[in-house]
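S.K.: mind folding the following:
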Amino acid sequence: MSLDGDVFVVEWEHGAAVLKQCVPCRKKAEGVFAVPATYANAYRLASRVPYASWDDDAKEAAAALHDAAVHRAARVNAVDGLSPAQETGVAWLLSGSGLLADQMGSGKTVQACVALRERSGPVAVVCPNSVVDHWVEHIEKWTGREARAITSAIAPYERPASLRGAVDTDMAVVVPWSQVAGLAKQAAYGHTKLPEQEAGQLPLSETDWDVLIVDEAHRAKNPSAAQTRAVWSIQATTVWALTGTPVSESPLDWWSMLRLIDPRSWPSRTRYANEYCTQTPMFWGGSQWMFGPALPELRQLTDWLMLRRTMDEVIGRHIVKDRTVRKVHLPPKHRKLYDDLRENLLLELQGDVLTLPNALAAATRLQQMAAAHLESDGDGNYRMCMPSPKCEMLAAIVDELGDEQLVVMSSSKQLLHLASAKIAAAGYTTAEVSGDVTGDARTGEIAAFQSGERQIMFATTGAGGEGIDLSAASRMVMLQRPYSLVQSAQAEDRVRRWTQEKGAVEIIDVVTADTVDERIRVALQAKSTTASQITGAEVLQLL
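M.R.: Next up is the predicted model:
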């Protein structure tokens, strides 16, 4: 065994088959392999083969790989101020394609940008709209390379030329999820027949990228969605997928991650489902996917493709997440209206009248009524209005905190605006991140909050739940949780991040007693348990 620059030469006759499957390597001769000298190789090998079953050669090779990686990571990151675990994450990324699934707030963007310094070819980043500027700034800061954002600020007919110009001048390209379908052809899926305009070459899919970074990669979970198929069509030597929530609603989400990272090994969703999942009947006649008895085999095959650490492991210190539930109660008249609506919906369901779309609309209506009074416009449309027991509880919480900063999250924009108006009327300074606040205005709202200029940040879980840093506050009020596990978990970690200076954060759930709020918490916990079968730890611990 010998170390030749960044390549470790391993003579490993007995474990040759295992070595070839588990680490990126090139065969030099019979029983001799050239392996990139990174800690990730040893990590991935250990994930695939129980250490107790290794022979002496395997253990010696893994130890040497680890030693080589320590020196390499020290050389790459000596002046960056990264934690040892973040240095390991950089080395892991440099070993090949994979999913960096560190817990939200652990600095995945920084790790990816530092790793990019070791790559010299074209780079494309696909990320949420809210963090496009964040990616541009970090790429330029950590790599010294210019980056160009291809956003809606550029006229549609100018975007292809702008993207090609960036590639020609060795600039990294950052594309928001909302634009990717218009800049890349749509990859085929199943029996989908591509229209001519989708099958044609577009700038993202005509370039041979060195690295493709897919931030918040869980957004590519729906194989029928145009943006998912667009990302699939982007050809890259290495794909780095970043998300703290790789499995959100179903075991099929995990196949979507595998298809993104390693499409040659995981081309068929149907085959994956048949081998590793089972279907369970549901109350309303549908079915849901669950992991099947072959889950251990699936873990053995795929664990080496994912690096997952808790935020505490990554940053080297423990930030406690305390949880508090503040229960509110509906006034008698409001309670009667809520109970009547729930009974009517149950009667419709038992009579097989309620279709799935109507069921979702009904659940939303119940959630609205659990939060505030509803007013009808006479055409079947309703809007939330005062009085709202949740807004009253929020006002009490804000009064308790005095001058302390606070983040308020809600899945409902109507409820968010009700609450924001009430708090602003009491004399508090507020900021907002929602679908109504975009571009530079959103960046300005976040900056005003982080600098302390605004005391209370109001954000929807859809617009403010991903990619942004709100760590100026150590407390968050979840005024209304979404049904989505991803949005719920991502939202919480806007305050619990590696930039958080306090040793603890508090998540305060405002829950209306004996309503759908309680059912949502139970459902989210069940989804978290399913996700933990892949990630190894609960994404949320609500109950």
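
S.K.: contacts, neighbours, all on C-alpha from now
M.R.: Will do.

S.K.: which helix is the longest one in this structure?
M.R.: Longest helix in the chain by number of residues, with DSSP state H as the criterion: helix 56-77.

S.K.: list the buried residues in that one.
M.R.: Using 16 or more other Cα atoms under 10 Å as the test for burial, helix 56-77 gives 57-59, 61-62, 64-66, 68-70, 72-73, 76-77.

S.K.: one more, for comparison:
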Amino acid sequence: LSAFFILTAVTLTLSILLVLSVSSRKCLTATCMPEEFANLLIGKMPKKRRPELRAVTFETVANIHRAMQSCPSEDEETAPPSGLTSSLMLHQRQALTWLLWREEQIPSGAILADDMGLGKTLSMLSLIVASNGLPQEKLQTRRNNLECMARRDGLAPSKGTLIICPTSILHQWELEIKQRVSPGLLRVCVHHGQKRKSDAWRLATYDVVITTYRILSSGLSKGKKEPKECDFEGPLFSILRNRIILDEAHTIKSPSTGSAQACYRLEALSRWALTGTPIHNNVKDLYSLLKFLRFRPFDDYQVWKTWMEVETDTGLNRTLSVVNSILLRRTKDQQTACGRPLISLPPKQVVVRKLALTTVEKDVYARMFVASRLYVEKFLANGVDVEAERHLGRLPQASHPRNVRGRFIKEELLQADFVFSFSGNTRAPTSKGSGKMQIIVTLLRLRQACCHMALVKQAVDLDALKGDSIEMDFERQFKELSFVEDYEDVGSHAVDQLLDESFESCKVKALIDTIIDVQKSAKEEHPKFVVVSEWVGLLDVISHHLRNNEITFTSITGPVPPEERTKRVERFNNLSSDPQVMLLSLTAGGVGLNLVGGNHLFILDLHWNPALELQAADRVHRLGQTRPVFIHNGNGRFCKFVCVDTIEERVLALQEKKLQLAHSVLTGVASNSMKALSLNDLRFLFDLDISPSTPTEHQVRRCIFF
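M.R.: Okay, here's the model as predicted:
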């Protein structure tokens, strides 16, 4: 029997694993010894766990093998089910075939990673409706399994579907069901607000329950600072459902968060994750999705870490193998088997904008950058080396910032007067964690300075951040900001003007001028504009200048309630009326919103996570858009205004790495050269030369995550 499983696994691996390295192929032969095969498959594991993990892995391989034998072809279609009032496009009919197939596999469910704007919501609604029309025998078998498991675990059985989504699109799901499904076919409950139902058995009677990640994570037991799956209580955790759908599933990409732990805790026969951006920063983002899907043994972090995160071609190919067996992804620029576009959208034109800081902005920014770079040099010299040596062996010796780059730092750099001074910037960080946090805030301030100096009125007090971990919520960090004095040699009056929101920074001027020019142009009728920023403070500055120029606008940020968001979106999408501009915060507007009324998109500030920008851009260029779309940015792709000769140009280069990683993994051609922000990345950001003795990224990696 053991030989049979080994032979089956070898045959499967040779046939369905995507791209194996030469060394891997040599291991996978008919003469491969069991121990060698286990090492390839599982990686290094404690001996006491090896038999168990090997057995589970063989079982998983056998399940994948059986599944792939019955996998439908890419062009196989399923007709829209009775009860769905909307027609399905070709790619959605093909998706329905795959969705129905995956619900019969182990694990039941998968990841639908279609590009943003391709109608994943409608695809899932078609699955919900179609599953109710399955042959009676299949339905009865599934219901029997549901009731048997519910009795065993003491849960309320529900043949319905639980949908979990961000607050911003809660009512959009409800509206989609009303518009796309025959009236009375599905009983829907929106589980939100203070008056939400608290009885599990009542909730179990609904066909569809829609709630948010925030409501779900609110079930955390009181007094639990570090949530675990067993620490959640409430009606949502007392039901065994037929199906769970996570919309914008990348929300749970960090496994330690309350939202992720709460999602793991839920019980269902089938589990689905919807996300157009399954990878934001690195391949590890996929682990949380597999854990939610309960894809054994890869939902065990120790297995994932040694099996998937091994930074070799083999490790990446393992990840590709598993992910591609449970992930369906189509993109907007993809073509059908007949050579036609997957969907028909109006053209999208990218307008490249490179901006130069004004003279006074450039002066202040330069002083901030010099002060920041000096601190990073000290961090690299004194803050990291000791910790890195403990784990990674020899690193270049440096006891003073002058030695970091193998040359002396000019005395005038060490003695520079800084407009924005960091308290404690002359001392090296006392711990690795505090140093990371301080550098993150330093980088944040430099990025903000590129947008408008009003955002950096308060310089960060580094002493207040000492001892804080890298993952601490930024909002709490901002509360600890302290004022510092302005240096008069810059010009007190000039600095006062610079820090006022009425000052027209280079980005504000470019934005307002472009909007006015487009409005005056006779080429477009009723142009509308979406302005995106990570910082609400910058949107407040923009709103001041829009008012001064009598340009009507509305906004969607975190505090706006779901009902009000829906109203604002509807008003904006009405081309015959105001407002002309939608101000959108990156986190609140990056998911689920349909802003097809807008045809000009401005992304004002660079974010470490380029996937968030892609999401924001696809609020406009998506199904339902009828006009050409203009993306105003700084590099010819989905980016933003970029100030030349600033840190933004370097952040842009790092963004490209992350985008290449996501593209490579999702297209099956992973590259091992894409890493998280490392020591060398920091040196690159701050224009610090890398000496021959400097460790490579492979030696010192993941110093800081963003």
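
S.K.: please work out the TM-score for the two chains.
M.R.: Scored against TM-score structural alignment, normalised by the length of structure 1, the superposed chains reach a TM-score of 0.78; 467 aligned residues with a Cα RMSD of 3.3 Å.

S.K.: before we move on, back to that, so how far is the longest helix of structure 1 from its chain's centroid?
M.R.: Relative to the chain's own centre, helix 56-77 of structure 1 is displaced by 30 Å; criterion: Cα atoms, centre = their mean, to the nearest Å.

S.K.: from the contact counts, what lies against that helix?
M.R.: Helix 56-77 of structure 1 is packed against helix 39-48, helix 84-94, with contacts defined by 3 or more Cα pairs under 8 Å, 6 or more residues apart in numbering; DSSP states H and E.

S.K.: just those helices: most buried one?
M.R.: helix 84-94 (a mean of 24; mean count of other Cα atoms under 10 Å).

S.K.: structure 2: matching residues for that one?
M.R.: The counterpart of helix 84-94 of structure 1 in structure 2, using TM-score structural alignment, spans residues 90-100.

S.K.: ok, average deviation of the matching stretch from structure 1?
M.R.: Here the mean offset of stretch 90-100 of structure 2 against structure 1 after fitting is 1.3 Å, by mean Cα distance after the TM-score superposition for structure 1.

S.K.: show residues contacting that stretch.
M.R.: By Cα atoms under 8 Å, 6 or more residues apart in numbering, the residues outside stretch 90-100 of structure 2 that reach it are 71-72, 74-80, 109, 119, 123-124, 126-127, 131, 328, 342.

S.K.: contacts only, for the aligned partner of Ser344 of structure 2 in structure 1.
M.R.: Aligned counterpart of Ser344 of structure 2 in structure 1: Arg317 (TM-score structural alignment). By Cα under 8 Å, 6+ apart, Arg317 of structure 1 lies in contact with nothing.

S.K.: Arg317 of structure 1 and Lys502 of structure 1, how far apart?
M.R.: In this view, Arg317 of structure 1 and Lys502 of structure 1 are 11 Å apart by Cα to Cα, to the nearest Å.

S.K.: trace Pro223 of structure 1 over to structure 2, please.
M.R.: Taking TM-score structural alignment, the alignment pairs Pro223 of structure 1 with Pro255 from structure 2.

S.K.: count the neighbours of the counterpart of Thr461 of structure 1 in structure 2 for me.
M.R.: Using TM-score structural alignment as the criterion, Thr461 of structure 1 maps onto Leu586 of structure 2. Using other Cα atoms under 10 Å, Leu586 of structure 2 is surrounded by 24 other residues.

S.K.: tell me, how many residues neighbour Gln580 of structure 2?
M.R.: Number of residues near Gln580 of structure 2 (other Cα under 10 Å) recorded here: 23.

S.K.: wait, isn't it in contact with Ser555?
M.R.: No. Assessed by Cα atoms under 8 Å, Gln580 of structure 2 is found out of contact with Ser555, at 11.0 Å.

S.K.: residue in structure 2 matching Asp399 of structure 1?
M.R.: Mapped onto structure 2 by TM-score structural alignment, Asp399 of structure 1 lines up with Ile516.

S.K.: rewinding a little: quick one: the match of Ser344 of structure 2 from Arg497 of structure 1, how far?
M.R.: 11 Å.

S.K.: hey, what's in contact with both of these two?
M.R.: With Cα under 8 Å, 6+ apart as the test, Arg317 of structure 1 and Arg497 reach no residue in common.

S.K.: biggest strand in structure 2, by residue count?
M.R.: Longest strand in structure 2, counting residues (DSSP state E): strand 156-165.

S.K.: onto which residues of structure 1 does the following helix or strand past that strand map?
M.R.: Per DSSP states H and E, the first helix or strand lying C-terminal to strand 156-165 of structure 2 is helix 170-180. Under the alignment (TM-score structural alignment), helix 170-180 of structure 2 falls on residues 132-142 in structure 1.

S.K.: that stretch vs structure 2, average distance?
M.R.: Comparison of stretch 132-142 of structure 1 with structure 2 after fitting gives an average deviation of 1.7 Å (mean Cα distance after the TM-score superposition for structure 1).

S.K.: tell me how far that stretch lies from the chain's centre.
M.R.: In terms of Cα atoms, centre = their mean, the centre of stretch 132-142 of structure 1 is found 18 Å from the chain centre.
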